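Visitor: Sequence and predicted structure, then a few things I'm wondering about:
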Amino acid sequence: MIRLVAFDLDGTFLSSFNKYNRPRFKKVFDQLKAQGIKVVAISGNRYYRMAKIFKDYLDDMIFVADNGALIWNKGQVIHQNTFDAESMERLLAEYHYPGMSLSGLNTSYIEQEVPFTQRLILKFFLGPIRRVPSFSPLPEDEFVKLSFRVKNQDTVALTKEINQRLEGHAHATHSGWGTIDIVPTGISKQSALAFLGDRFGIEPDQMMVFGDGGNDIHMLEYAGHSYAMANASDRVKAAAKAVAPSNKEDGVLQVLEDFLTSSQ
């Protein structure tokens, strides 16, 4: 019996930037809600962007932001994980890339030298941004994520290197398009699902999840019913139990519609 459905956003649920079939989703969502199934948007994005995309569902959905570092329910943070000062200082000392961003609890930070066009792109994904002269000293905040971009072909190797060098201090993952996100150690989309399972008494085999990126692999392996999107890499598909049609074909909604039909 499925009791929780979770889906990634970019490349999975969304057909393009912030776009999805809203009437079709409402019909599916209403049926899931009627069956008491919890619906979770789970992403490396900040809550700000997720709330804009699902503005009509803020009281009915659960939002896992920043790759599991912050979990929101009914407009409130129900779980958070932040870097300790030592880990953050070591992280910045070893991996300080141009254009990187630091995500605090409610605001993201970039250095003043970041070009205007890049700031616009970052604001689209991060929401409220504060520019600071430098990350040394750190702004007064608690931090949940550090992000930067590299060449797409370098993401897998660099992610592996970071996880080896900073084991016990941080966890790096890549979501696509050359973006690497670093969150506190032990935090991932899988850990967020485990927290929700404990909180609501839901077992992994009662979860259905969808993803397309490297940061989805662990949750695809964890859930009893997992779907990689047809547009995902072979590495991601190998972690899932099945493959869904692509995000351009509303693959998440197709699978959920089939599930709802079969469960009647």
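Guide: That came through, no problem.
Visitor: For the rest of this, base every contact and every neighbour count on C-alpha atoms.
Guide: Will do.
Visitor: quick one: the helices in the stretch 1-150 of the chain?
Guide: 22-34, 47-53, 85-94, 116-126 (DSSP state H, counting those that start in this stretch).
Visitor: give the contact list for the most centrally placed residue in the chain.
Guide: Centroid check for the chain by C-alpha atoms, centre = their mean gives Ser43 as the closest residue, at 1.7 Å. Shown in contact with Ser43 (C-alpha atoms under 8 Å, 6 or more residues apart in numbering): 7-9, 64-68, 189.
Visitor: who wins for neighbours among those residues?
Guide: When neighbours are taken as other C-alpha atoms under 10 Å, the top entry among these is Val64 (31 neighbours).
Visitor: Next one: that residue from Glu140, what distance?
Guide: 24 Å (C-alpha to C-alpha, to the nearest Å).
Visitor: What of Phe7?
Guide: Phe7 is 33 Å from Glu140, by C-alpha to C-alpha.
Visitor: swap in Ala242?
Guide: On the measure of C-alpha to C-alpha, Ala242 and Glu140 end up 44 Å apart.
Visitor: if you count what's nearby, which of these two comes out ahead?
Guide: Ala242 (15 against 7).
Visitor: Now the more buried one: closest residue in space that isn't a chain neighbour?
Guide: Tyr227 (4.9 Å; C-alpha to C-alpha, 6 or more residues apart in numbering).
Visitor: how about that neighbour, secondary structure?
Guide: The local conformation at Tyr227, judged by DSSP: H, G, I helix; E, B strand; the rest coil, is strand.
Visitor: what residues are up against it?
Guide: Applying C-alpha under 8 Å, 6+ apart, the residues near Tyr227 are 208-211, 220, 237, 240-244.
Visitor: try 10 Å this time
Guide: When contacts are counted by C-alpha atoms under 10 Å, 6 or more residues apart in numbering, Tyr227 touches 7, 12, 208-212, 220-221, 236-237, 239-245, 251-252, 255.
Visitor: just Arg22 next, same as before
Guide: Listed by C-alpha under 10 Å, 6+ apart, the contact partners of Arg22 are 28, 54.
Visitor: How much space separates it from Pro133?
Guide: 41 Å.
Visitor: what do you get for Phe125?
Guide: Phe125 is 21 Å from Pro133, by C-alpha to C-alpha.
Visitor: here comes the other one, which I'd like you to weigh against the first:
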Amino acid sequence: MPYSPSPLASPDSTAVASAGIRLVVTDMDGTLLDDDKRAPEALREVLGRLRERGVLFSPASGRQYATLAREFADVAEGMVFIAENGTYVVRDGVELSSDPLAPGVAARVVAAVRQLAADGVDVGAVVCGKRSAYVERTDEAFLAEVRRYYVEHRIVEDVAAVDDEVIKVALFDFGSAERTTAPALADFAETHQVVVSGEHWVDVMNRTANKGAALRRLQRELGITPAQTLVFGDYLNDLEMLDAAEWSFAMANAHPEVVRRARHLAPSNNDNGVLRTVARLLDLPVKGL
């Protein structure tokens, strides 16, 4: 279907051009990737065009750094990876910023998850460290979900006792994370962030940690303004990131709250919405977009 957004859905390319875009930031799952977790065929060509223009491209995801680095291994030079929902930001293998949990927090979250499981909820914890992710559930159904987002992971006897700097605890709920697991973590929401990052995922992080905070730090470091930033997202863990850019886009498939928060609307992830919007607004000569 041809992409012809209404004036209210997407800005005029002339206005975007006059802003002098220097940074494009996109969520991965439900945003850049389609529902089958596939990257668009034209992605490498668009990344090359952006590089030619001096525009920095930054994936911003709940996925771990190792997973993102593998996805973009052939084009990673100079790219900034906003990983683990903003708790770990890396460029060319060098940490730019991180927001680790205080000692003991991960163990408390794990204890709550174990109680949920004992009460019959089909849920498991992924303790996310800087070096690796750690799990103690060993069933294939759970591990298959872990492998999607955490290429570097280890099975341990007790995830509450790992020797790593923990930046996040992610919980996978085979049911509805928003309806079941997130409400059960209400006590943590008083002191930490409990963020529903997908239909089945909930992340517990420091209150100061989110994609938006990481993006604002990056903008300050690089001297890039919100007016020079294009951002795309689809779920609740993208809200603060949308606030950090004047050119903020919700995908057509986005959570209703994301659509309300963003300034503009892009086609869905299954309609190659990110690349089609970037190519149109930045006038990139890419065949098929």
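Guide: The structure has been received and is ready for your questions. Remember, it's a predicted structure, so these values are computed and weren't measured experimentally.
Visitor: about what we covered before: so which of the contacts of Ser43 of structure 1 comes closest to Leu146 of structure 1?
Guide: Nearest to Leu146 of structure 1 among these is Asp66, at 9.4 Å by C-alpha to C-alpha.
Visitor: which residue lines up with that closest one in structure 2?
Guide: Correspondence of Asp66 of structure 1 to structure 2, assessed by TM-score structural alignment: Glu84.
Visitor: In contact with that match: list those residues for me.
Guide: 60-65, 68, 98, 128-130, 149-150, 167-170, 203, 205, 209-211.
Visitor: One more: Leu116 of structure 2?
Guide: Applying C-alpha under 10 Å, 6+ apart, the residues near Leu116 of structure 2 are 110, 122-124, 180-181, 184-185.
Visitor: name the element it belongs to?
Guide: helix 105-118 (DSSP states H and E).
Visitor: To Leu166 of structure 1, which of the helices of the stretch 1-150 of structure 1 lies closest?
Guide: Nearest to Leu166 of structure 1, of these and by C-alpha to C-alpha, is helix 85-94 at 7.7 Å.
Visitor: what's the burial count for the equivalent of Val204 of structure 2 over in structure 1?
Guide: Alignment note (TM-score structural alignment): Val204 of structure 2 maps to Ile182 of structure 1. Using other C-alpha under 10 Å as the criterion, Ile182 of structure 1 is surrounded by 24 other residues.
Visitor: you'd agree Ile182 of structure 1 is up against Leu158?
Guide: No - contact criterion C-alpha atoms under 10 Å: Ile182 of structure 1 and Leu158 do not qualify, at 11.4 Å.
Visitor: Now the common contact residues for these two.
Guide: Common neighbours of Ile182 of structure 1 and Leu158 (C-alpha under 10 Å, 6+ apart) are 172-174.
Visitor: Just the ones in strands from those, please.
Guide: 172-174 (DSSP state E).
Visitor: okay, the helices of the stretch 1-150 of structure 1, which one's buried deepest?
Guide: Highest mean neighbour count of the helices of the stretch 1-150 of structure 1: helix 47-53, a mean of 18 (counted as mean count of other C-alpha atoms under 10 Å).
Visitor: and that helix, which stretch of structure 2?
Guide: With TM-score structural alignment as the criterion, helix 47-53 of structure 1 aligns to 65-71.
Visitor: returning to what we had before: Glu167 of structure 1: which of the helices of the stretch 1-150 of structure 1 is closest?
Guide: That would be helix 85-94 among the helices of the stretch 1-150 of structure 1, by C-alpha to C-alpha, at 10.2 Å.
Visitor: hmm, who's touching the closest one?
Guide: 82-83, 102, 135-138, 142-146, 162, 165-166, 168-170, 182-185.
Visitor: Check stretch 125-133 of structure 1 too.
Guide: By C-alpha under 10 Å, 6+ apart, stretch 125-133 of structure 1 touches 17, 44-50, 52, 66, 101-104, 106-114, 119-123, 138-139.
Visitor: make it 6 Å
Guide: 46, 48, 107-112 (C-alpha atoms under 6 Å, 6 or more residues apart in numbering).
Visitor: Dump the shared contacts of Ile182 and Leu158 of structure 1 to a markdown table, plus distance to Ile2 of structure 1.
Guide: What follows is the shared contacts of Ile182 and Leu158 of structure 1, written out as a markdown table (distance: C-alpha to C-alpha, whole Å):
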| residue | distance to Ile2 of structure 1 |
| --- | --- |
| Ala172 | 30 |
| Thr173 | 28 |
| His174 | 28 |
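Visitor: In CSV: those residues, plus neighbour count and distance to Gln76 of structure 1.
Guide: What follows is these, written out as CSV (neighbours: other C-alpha atoms under 10 Å; distance: C-alpha to C-alpha, whole Å):
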residue, neighbour count, distance to Gln76 of structure 1
Ala172, 27, 26
Thr173, 26, 26
His174, 23, 27
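Visitor: Let me know the closest of those residues to Gly201 of structure 1.
Guide: For the shared contacts of Ile182 and Leu158 of structure 1, the nearest to Gly201 of structure 1 is Thr173 (27.6 Å; C-alpha to C-alpha).
Visitor: What's the closest one aligned with over in structure 2?
Guide: So, by TM-score structural alignment, Thr173 of structure 1 is matched to Val195.
Visitor: wait, its match sits on Asn206?
Guide: No - between Val195 of structure 2 and Asn206 there is no contact under C-alpha atoms under 6 Å: 10.6 Å.
Visitor: Which residue in structure 2 aligns with Asp241 of structure 1?
Guide: One thing to correct before we go on: residue 241 of structure 1 is Lys, not Asp. That one, Lys241 of structure 1, aligns with Arg263 by TM-score structural alignment.
Visitor: So its match versus Gly212 of structure 2, what's the distance?
Guide: The separation that Arg263 of structure 2 has from Gly212 of structure 2, given C-alpha to C-alpha, amounts to 15 Å.
Visitor: Equivalent analysis for Asp283 of structure 2, please.
Guide: Asp283 of structure 2 is 27 Å from Gly212 of structure 2, by C-alpha to C-alpha.
Visitor: who has more neighbours, these two?
Guide: Gly212 (23 against 12).
Visitor: dump the residue contacts of the more buried one.
Guide: 240-241, 244.
Visitor: ok, the closest residue to it other than its chain neighbours - how many residues close by?
Guide: Excluding its sequence neighbours, the residue lying closest to Gly212 of structure 2 (C-alpha to C-alpha, 6+ apart) is Met241, at 3.6 Å. Using other C-alpha under 10 Å, Met241 of structure 2 is surrounded by 27 other residues.
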